[in-house]
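Q: pasting the sequence and the predicted model now:
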Amino acid sequence: MYNSAALGLIETFGLVFVLEAADAMCKSADVELIGYENVASGYISVLVSGDVGACKTAVETGVKAVEDMGAEVYSSVVIASPHPDLEKIIARYSLENLLP
């Protein structure tokens, strides 16, 4: 499903904020939007993939976009060289699973 050197994730509260983060992430760097997950009680995570530098830039930009809207980022991370077994978790996020 994904072929990248890194993964970038942001988790915040509310769909509007996570959409703003995803938009900023995709516009700021050469990353692919893998998908999102409604975690619990309104917390939503968004996941991108790309090279390490692109994911770092995307996550930093996404965090700033959410904070500029006056919201709080619950968590963010960039995972360089993710283990292949993470594919089992990433498959759950995939937008491909949501499209008819």
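A: Great, that's in hand.
Q: going by C-alpha atoms from here, please, whenever you check contacts or count neighbours.
A: Will do.
Q: what residues of the strand or helix carrying E87 count as buried?
A: Element membership of E87, judged by DSSP states H and E, is helix 87-93. Under the neighbour-count criterion of 16 or more other Cα atoms under 10 Å, helix 87-93 has 90, 93 buried.
Q: what about versus this one:
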Amino acid sequence: MPEAVAVIETMGFPAILAAADAMVKAGRVTLVWFDKAESGRFVVAIRGPVSEVNMAQAAGIEAGESVFGGEVLTHYIVPNPPENVINVLPLEYTEAVERFR
């Protein structure tokens, strides 16, 4: 089954928390990466079937923007990412997230 990777970047932690929560509840996706960017920005990445990732990211964007003061800065989906993207970027299904697949 074709998989996709999606990322959302927000300003502030409450917005990324709301986005991540909404994404994992809206679709059959796995949160594979989270990190602080710079200047109060946060990034979260999910993986799963393309149709589920599309649905989950839309829910995450809506939730991130609905938080008081929340702002979604960027978002992007990579359907069927090539193997080198998965191997180089921190998007693998690790042992810590494997049980949530």
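A: All right, it came through fine. What you see is a predicted model, and the numbers here were worked out from it, not measured in a lab.
Q: just give the closest residue to the corresponding residue of the second structure for M25 of the first structure, not the sequence neighbours.
A: For M25 of the first structure, the aligned residue in the second structure is M23 (criterion: TM-score structural alignment). For M23 of the second structure, ignoring the flanking residues on the chain, the nearest one in space by Cα to Cα, 6 or more residues apart in numbering is A56 at 4.3 Å.
Q: just checking, the match of M25 of the first structure touches G60?
A: Yes - between M23 of the second structure and G60 there is a contact under Cα atoms under 8 Å: 5.0 Å.
Q: the equivalent of V39 of the first structure over in the second structure - how many residues pack around it?
A: In the second structure, the residue paired with V39 of the first structure is A37, using TM-score structural alignment. Other residues near A37 of the second structure come to 12 when the count uses other Cα atoms under 10 Å.
Q: and the longest helix for the first structure?
A: helix 52-68 (DSSP state H).
Q: list the contacts of whichever helix or strand comes after it.
A: Tracing the chain past helix 52-68 of the first structure, the next element assigned as helix or strand by DSSP H and E is strand 73-80. The contact list for strand 73-80 of the first structure, computed with Cα atoms under 8 Å, 6 or more residues apart in numbering, reads 5-13, 52, 55-56, 59, 63, 66-67.
Q: please apply the same query to stretch 32-51 of the first structure.
A: Applying Cα under 8 Å, 6+ apart, the contact partners of stretch 32-51 of the first structure are 2-15, 18, 22, 26, 30-31, 55, 90, 92-95.
Q: span of it from start to end?
A: Start-to-end span of stretch 32-51 of the first structure (Cα to Cα, to the nearest Å) is 10 Å.
Q: please identify the buried residues of that stretch?
A: Quick answer for stretch 32-51 of the first structure (16+ other Cα under 10 Å): 32-36, 43-51.
Q: no further questions, thank you.
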